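**Q** sequence first, predicted coordinates after that:
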Amino acid sequence: MSSDTQLRLKRRALMAGLGACGLGVAAPRLALAQAIGLNDAATTEMERQAGSTIRHNISSFRALDWRPYFENTRNGAILVDITSRALHFWSEDQSIYKLYPTSVPLTDDLTRRGRTSVVKKVVGPEWRPTPAMKLRNPEWPDYVGPGPDNPLGTHALYLSWQYYRIHGTHDTRKIGRRSSNGCIGLYNEHIAELFSLTKIGTQVLLI
């Protein structure tokens, strides 16, 4: 196995251990390097590769029309493109269009696609790990209240699928990356704006 492959596997394993529907990598660069046994040169290479990935994603980060994805824009419409790691929003009267970068699930197994809708909106959300998360990571806390340590950031849109949300994050390094256990993450300033534009019943499609 090549050193590059070993590096990718180590990094993926660490992120999987730390990621949780928004509970992602929160260690500084040096701590992250020490945790997976990298020297400074290797850490620089890891960051260069991550940066390259983000730039590649931006190449497909483009405006879209709503018509191929929705029959109408009643109650507004949200399209989440997992591949380009982008969220698109159209208001009901189509006068407002927004495009935001996102974080997406770590693996295909954690990724859900299809149609759902916003069923609940919360400012200052609370966070509890799902039973599956707790089983995989028993050391995780059972509850995190609103605030800077909350993995859901400042706002959350709850979807009709149990445990799935579109939410903010205090760890801005996760945006543009695979870093969650299923949820879609946005910068806090972006989720605050999206929160103000959406309503209960806003259509959501993940592709």
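**A** Here it is on my side, so go on.

**Q** from now on I want contacts and neighbour counts done on CA atoms only, so please keep to that.
**A** OK.

**Q** residues in contact with the helix of greatest length in the chain: which ones?
**A** The single longest helix within the chain, with elements called by DSSP state H, is helix 40-58. By C-alpha atoms under 8 Å, 6 or more residues apart in numbering, the residues outside helix 40-58 that reach it are 7, 29, 30, 33, 84, 85, 176, 177.

**Q** return the set of buried residues in it.
**A** 43, 46, 54, 57 (16 or more other C-alpha atoms under 10 Å).

**Q** and which of these is nearest to residue 96?
**A** Nearest to residue 96, judged by C-alpha to C-alpha, of those is residue 57 at 23.7 Å.

**Q** what is the distance between the longest helix of the chain and the centre of its chain?
**A** 18 Å (C-alpha atoms, centre = their mean, to the nearest Å).

**Q** how about stretch 181-190?
**A** With C-alpha atoms, centre = their mean, you get 4 Å for stretch 181-190.

**Q** now swap in stretch 164-175 and tell me
**A** 5 Å.

**Q** any idea how far apart the tips of it sit?
**A** End-to-end span of stretch 164-175 (C-alpha to C-alpha, to the nearest Å): 17 Å.

**Q** buried sites along it?
**A** For stretch 164-175, by 16+ other C-alpha under 10 Å, it's 164, 165, 166, 167, 168, 169, 170, 171, 172, 174, 175.

**Q** the structure to be compared is supplied as follows:
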Amino acid sequence: MTRFPRRHFLAATGAALFTPAILRAAETPEIRPEADGVRRNTSSFRRQDWREHFDSLGKAAIVADTTSRALHFWSGDGADYRIYPTSVPMTDELTKRGYTEVVRKKVGPDWTPTPSMIERNPELKYMPPGPDNPLGTHAMYLSWPAYLIHGTHDTRKIGRRSSDGCIGLYNFAIEELFALTPIGAQVRFI
């Protein structure tokens, strides 16, 4: 008689129970608010079509969707499309919408709070690159002053309204996006 070890039984049972959830997670359904009106921190993003936002891809194109809290990237030839979860501005007053472009990129950015940030929190001070820096490991500066797409060391911020206007990504995600995105890439905040 062949013996079926208990751990194999448990692994097989667990896999059978979670398979439907894994299959649902692989789909890209519309983001649906919960019944109580609160949007949960999920990664069920709706795919975007770059043609809805730009006349051409140019060097590359990025859409920062502040509603779904996702950043969409397309390479200049359209062969590479990626979606990243993001943090977004805390309030609509801090949210700028429209078209801009990547004008500068920096590994190990330093951070200086803006006067309006200091007004809201007088304890904020300049921060050199490092683990306490709110810009994380990489930053892409936009043609709008004080607006960036950057990393964050505080992973609790991703998927939430937590920034003062910038779009934040996990450090591993901004490192990947940074390598893919050329200076001059077009960006749209919606």
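**A** Nice, I can see it. Remember, it's a predicted structure, so these values are computed and weren't measured experimentally.

**Q** tm score of chain vs chain?
**A** Taking TM-score structural alignment, normalised by the length of structure 2 as the basis, the two superposed chains have a TM-score of 0.78; 154 aligned residues with a C-alpha RMSD of 1.4 Å.

**Q** re the thing from before, buried among the contacts of helix 40-58 of structure 1? Make that a ChimeraX selection.
**A** The buried residues among the contacts of helix 40-58 of structure 1 can be selected in ChimeraX (16+ other C-alpha under 10 Å) with this line:
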select :7,33,84,85,176,177
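
**Q** what span of structure 2 is the strand ranked longest in structure 1 aligned with?
**A** Looking across structure 1 with DSSP state E, the single longest strand is strand 114-123. The aligned range for strand 114-123 of structure 1 in structure 2 is 98-107, by TM-score structural alignment.

**Q** how big's the offset between that stretch and structure 1?
**A** Superposed on structure 1, stretch 98-107 of structure 2 shows a mean distance of 0.2 Å to its aligned residues (mean C-alpha distance after the TM-score superposition for structure 1).

**Q** re earlier: of the buried residues of helix 40-58 of structure 1, which is the nearest to residue 16 of structure 1?
**A** Nearest to residue 16 of structure 1 out of the buried residues of helix 40-58 of structure 1 is residue 46 (C-alpha to C-alpha; 16.1 Å).

**Q** could you measure the closest one against residue 148 of structure 1, distance?
**A** To residue 148 of structure 1, residue 46 of structure 1 is 27 Å away according to C-alpha to C-alpha.

**Q** quick one: contacts for the residue most central in space within structure 2?
**A** Residue closest to the mean C-alpha point of structure 2, counted by C-alpha atoms, centre = their mean, is residue 86 at 2.5 Å. Shown in contact with residue 86 of structure 2 (C-alpha under 8 Å, 6+ apart): 69, 70, 71, 158, 159, 160, 167, 168, 169, 170.

**Q** if we go to 6 Å?
**A** By C-alpha atoms under 6 Å, 6 or more residues apart in numbering, the contact list for residue 86 of structure 2 reads 69, 70, 158, 159, 168, 169.

**Q** you'd agree the third one is up against residue 88?
**A** If I follow you right, that is residue 158 of structure 2. No: contact between residue 158 of structure 2 and residue 88 fails when scored by C-alpha atoms under 6 Å: they sit 8.0 Å apart.

**Q** can you give me the strands for structure 2?
**A** 60-65, 70-75, 81-85, 88-89, 98-107, 138-142, 148-152, 161-163, 167-170, 186-189.

**Q** and these, which is most packed in?
**A** strand 167-170 (a mean of 30; mean count of other C-alpha atoms under 10 Å).

**Q** so where is the helix ranked longest in structure 2 in structure 1?
**A** Counting residues, the longest helix found in structure 2 (DSSP H) is helix 6-26. Mapping helix 6-26 of structure 2 onto structure 1 (TM-score structural alignment) gives no aligned residues.

**Q** residues in contact with that helix?
**A** Outside helix 6-26 of structure 2, no residue touches it (C-alpha under 6 Å, 6+ apart).
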